[in-house]
Every structure is written in structure tokens, then in C-alpha cells.
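no sequence for this one, just the structure:
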């Protein structure tokens, strides 16, 4: 049986372009949208979502191209994926919502905040840098920690074939290497992540390929125009700067004037390894 978030209702919601997203909705109150990362699905938020549902309407979709959502052949710019989020909230009856994203979902959340500032009341980012800054700091030997970014940035064909040929090993590698607590992702959830990712190789690669192309163009234009995030922002991430020699908080502050920047030792999969701390950070953010 496919794991679910207990107590949440599942539905499919059509967004722009006829793409349907798989989404879990639970709780009642001010809405909070939670966007998952790689190589995961909406299930990564299962603990945090259940916690927040005591006070909030919690909306937990699979991103386009991932999990149970539709997987169109093209258009995985974060601008398009951000429009999905706004359309989803609108379809569910919410004009304004708080938004949190992890990893790939954090890039979508970042773009949503920039493109739709009137819709996003508060923004939380987990363990990522903005795309433009990510490419700036990952160079030389330090780029080895992100080899998958370079692999999936290649033209269509080879990356898809290579990953599909060893999908379980490829996606399982990141689940093993990036986690601080091997017990944070139980066997049934891990199996669902691997199954879902193996079924979505072309769209996952397309998502990453966009981050080496059109997403850079959008970030570059925003930086040149001096656009920043207008809402309160909390960033929680591992201490990448100390390891790779850059000021992560400073990079984020250039985009988010109203910033709380926090480091964690819970590893990349922090919402599963330390959900109480992440839920507490989100509640603190919503009080700002």
C-alpha cells in the first residue's frame, strides 16, 4: 500500500495548462503550502504537516513531474512551477498563503515569492541556495558534491538513459549520502520515493535542466532589476558556507531583507529527521 499522510484528504487539482497535481489537504485555519524536494515526494512533510494541521489548513502537493502529479514533456521552469502553486491555492479557495519549500521545492517557493508577492504572506526555505548563487559558489573541487546538477544539465538523451538504467542506485545514493539519521526515512517511505522517482526520470531531469538554463535567466533578470522578496523569510540549512567557503546568510540576505537564517545539524532531510524543530521554525515565521 502506498504511504499517505494520516488524516489528510487526497485529491487531484488541475492547474494552469491542464496539468493535474496530486495534493494532500488537512487541518483548518490560515493556509500553509509545503513543497517537497529531491529525491522525494509530498510524503517528506508527513510529520510537519500533521503537526501544523492542528492550527492551519495544510496543503501538500507533489510538484509537477514528481510523485502522483502529471508529468508533462516540457516546461519545468520554476516560473511555471510557481504558477502551479498559485493556481493550486486559488482552486482550493485561498488568495493568500504561507509557503515553505525544501530543496527543489524551495527553488519553486523562492520563485513564487518573487513572481507573486501579493499571494505569499511568509516564505520558508530549507537547505538550498537561489539558483544563480548556487552556480556561482559551486566551482572547482567543491562542485563534486553536486555532480548530479551537471549530469542533469546536459542535453536530452544521455542523462535520462544513464539514470533510468540504474534508477534505484542513483536516487538511493542521495537518500543515503544526504541524511544525518538513517532511521528518519522508514523502509516503506524510502521504497515509495525510489518507485516514484524511477517512474519520473525524464521530468526530474527536465526540472534540473531548467535550473541550468531558463531559471538562471530569470534570476539574472531579477538581480539586475533589484527585485527582492517582500515577505518575512526564514532559511534553515546545513552550514554549507563553513564547508565550501561562502557566506550563505549573506547570499540569502541579498534576496530577502527580512531574513531569519538558521543552521541545523539534522542533515538535508531535516523535515524528517527533526520535524519538531522545523514545525517550530514555521510557527515562529508565521508570527512575524
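Arrived safely, thanks for sending. Just so it is clear, the model here is predicted, and its values are computed rather than measured.

contacts, neighbours, all on C-alpha from now
Noted.

how distant is the helix or strand harbouring residue 176 from the center of its chain?
For residue 176, the element it lies in under DSSP states H and E is helix 167-177. Counting by Cα atoms, centre = their mean, to the nearest Å, helix 167-177 is centred 18 Å from the centre of its parent chain.

for the next helix or strand after that helix, which positions count as buried?
Where DSSP H and E defines the elements, the next helix or strand beyond helix 167-177 is helix 187-198. Neighbour-count burial for helix 187-198 flags 189, 190, 191, 192, 193, 194, 196, 197, 198 (criterion: 16 or more other Cα atoms under 10 Å).

and the closest residue to the last one other than its chain neighbours, how far is that from residue 207?
The shortest distance from residue 198 to any non-neighbouring residue, by Cα to Cα, 6 or more residues apart in numbering, is to residue 167 (5.4 Å). Distance of residue 167 to residue 207, computed by Cα to Cα, to the nearest Å: 16 Å.

Also residue 215?
Taking Cα to Cα, one finds residue 215 at 10 Å from residue 207.

Also residue 120?
Taking Cα to Cα, one finds residue 120 at 23 Å from residue 207.

again with residue 35
Distance from residue 35 to residue 207, by Cα to Cα: 14 Å.

Apart from its chain neighbours, what residue comes closest to residue 249?
Using Cα to Cα, 6+ apart, the closest residue to residue 249 is residue 261 (6.0 Å).

ok, that neighbour touching residue 239?
No: using Cα atoms under 8 Å, residue 261 is not in contact with residue 239; the gap is 10.6 Å.

that older thread, now, which of the buried residues of helix 187-198 sits nearest residue 107?
Nearest to residue 107, judged by Cα to Cα, of the buried residues of helix 187-198 is residue 197 at 18.5 Å.

My read is that the closest one contacts residue 170, right?
No: under the criterion of Cα under 8 Å, residue 197 is not in contact with residue 170, lying 9.8 Å apart.

Would you state the helices of the stretch 101-250 of the chain in chain order?
Here the stretch 101-250 of the chain has its helices, by DSSP state H, counting those that start in this stretch, at 104-115, 131-137, 147-152, 158-165, 167-177, 187-198, 201-210, 214-225, 240-244, 248-255.

Pasting the second one now:
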């Protein structure tokens, strides 16, 4: 059903999703145009819906199973999130990631769901500083 609803008017859906999920930030016009281009393709819509479905179902099962047996990530790990989004409001992100990795660094950025699109300068700076 989501594929049909989104596919009926991809521009309306994109505008609604961006408004609802962003931290009140506008996208760079080039990034917004690329989203529009991609979501004009039914295959992109289907892949996006499949990704969100998996995140709410089988990904959680796989995470739980892996957490019991997997070794922690040993390389330095950068974690970025939107401090105006769901993750920033509901989780202590660094504490969550410390369950999976030994050397966790990161920060919330002034964004909602789309950190690279909403805060491109801050995202770039964080990556540049991390990669040194």
C-alpha cells in the first residue's frame, strides 16, 4: 500500500515527509532535486519502503541475534544523528553504540532525520575532523 500511495504523487509525499522528518531545516536545492528525481522511479519507492519495513522488523531480529554472538567493532566509530529527530529525542545514542563498538565518537547535529541534507556543513566538518 505505501508504494501505491507514494507513487500516486511522489512530490506531495516527498514534501510531506521532508517537512515532517526534518528538524525544520530546508534542504539544499540540489539535494531536494535529486530526491525528486529518484522518487520519480517506482523502483526507488519500492526500495525505500522495503528498507523502512526491514528496519522495523527483521533488522531488529538480526541485531538482537548478532548482539549475542558478535565481537565489538574495534576500529574508531563515528556516530552522527539529528538532535531534532526521533533518534536524538529518544536515545542516548553514544551509549547505545558503545554496546557495539569500543571506540565511539560522535555528536548530534542541528537536524532531524536527514542530517547530510539538513546540515551539510556540520556533517562535512564532523567527517573531516574524524578522518583527520
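Received, thanks. What you see is a predicted model, and the numbers here were worked out from it, not measured in a lab.

picking that back up, residue 167 and residue 207 of structure 1: who's more crowded?
Legend: neighbour count by other Cα atoms under 10 Å for residue 167 of structure 1 and residue 207, higher for residue 207 (24 against 20).

Trace that one over to structure 2, please.
By TM-score structural alignment, residue 207 of structure 1 lines up with residue 51 in structure 2.

which residues does its match contact?
Applying Cα atoms under 8 Å, 6 or more residues apart in numbering, we find residue 51 of structure 2 in contact with no residue.

hmm, try it at 10 Å
Taking Cα atoms under 10 Å, 6 or more residues apart in numbering, we find residue 51 of structure 2 in contact with 45, 59.

burial of residue 173 of structure 1, as a residue count?
Residue 173 of structure 1 has 12 nearby residues by other Cα under 10 Å.

per the alignment, it corresponds to what in structure 2?
Under TM-score structural alignment, residue 173 of structure 1 pairs with residue 16 in structure 2.

Roughly how far does that match sit from residue 22 of structure 2?
Distance from residue 16 of structure 2 to residue 22 of structure 2, by Cα to Cα: 10 Å.

repeat for residue 45 of structure 2
On the measure of Cα to Cα, residue 45 of structure 2 and residue 22 of structure 2 end up 19 Å apart.

Tell me which of the helices of the stretch 101-250 of structure 1 is the most buried.
helix 104-115 (a mean of 25; mean count of other Cα atoms under 10 Å).

Where does that helix end up in structure 2?
So helix 104-115 of structure 1 sits over no part of structure 2, by TM-score structural alignment.

still on that earlier bit, now the common contact residues for residue 261 and residue 239 of structure 1.
Common neighbours of residue 261 of structure 1 and residue 239 (Cα under 10 Å, 6+ apart) are 248, 249.

What residues in structure 2 pair up with the one helix or strand residue 32 of structure 1 maps to?
Element membership for residue 32 of structure 1 (DSSP H and E) is strand 30-35. Under TM-score structural alignment, strand 30-35 of structure 1 has no counterpart anywhere in structure 2.

what angle separates that strand from helix 104-115?
130 degrees (axes from the mean of the first three to the mean of the last three Cα atoms, to 10 degrees).

Name the residues of strand 30-35 of structure 1 that are buried.
31, 32, 33, 34, 35.

Let me have those residues in CSV, adding distance to residue 89 of structure 1 as columns.
Output for the buried residues of strand 30-35 of structure 1, formatted as CSV (distance: Cα to Cα, whole Å):
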residue, distance to residue 89 of structure 1
31, 9
32, 10
33, 8
34, 11
35, 12
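
Where in structure 2 does the lengthiest helix in structure 1 fall?
The longest helix of structure 1 (DSSP state H) is helix 78-91. Alignment of helix 78-91 of structure 1 against structure 2: no match, by TM-score structural alignment.

Tell me the buried residues in that helix?
78, 79, 80, 81, 82, 83, 84, 85, 86, 87, 88, 89.

Pull the number of nearby residues for residue 24 of structure 2.
So residue 24 of structure 2, with other Cα under 10 Å, has 15 neighbours.

quick one: it from residue 18 of structure 2, how far?
Residue 24 of structure 2 is 9 Å from residue 18 of structure 2, by Cα to Cα.

any shared contact partners between those two?
What both residue 24 of structure 2 and residue 18 touch, as defined by Cα under 10 Å, 6+ apart, is the set 112, 118.

any idea how far the residue most central in space within structure 1 lies from residue 224 of structure 1?
Nearest residue to the geometric centre of structure 1 (Cα atoms, centre = their mean): residue 105, 1.5 Å. According to Cα to Cα, residue 105 of structure 1 stands 24 Å off from residue 224 of structure 1.

swap in residue 278 of structure 1?
Relative to residue 224 of structure 1, and taking Cα to Cα, residue 278 of structure 1 is found at 33 Å.

Ok, residue 113 of structure 1 next?
17 Å.

cool, residue 150 of structure 1 as well?
The gap separating residue 150 of structure 1 from residue 224 of structure 1 is 25 Å, by Cα to Cα.

try residue 186 of structure 1
Where residue 224 of structure 1 is concerned, residue 186 of structure 1 sits at a distance of 44 Å (Cα to Cα).

wait, what's in contact with residue 35 of structure 2?
Neighbouring residues of residue 35 of structure 2 by Cα under 10 Å, 6+ apart: 10, 11, 14, 29, 44.

So what does it match up with in structure 1?
For residue 35 of structure 2, the residue aligned by TM-score structural alignment is residue 193.
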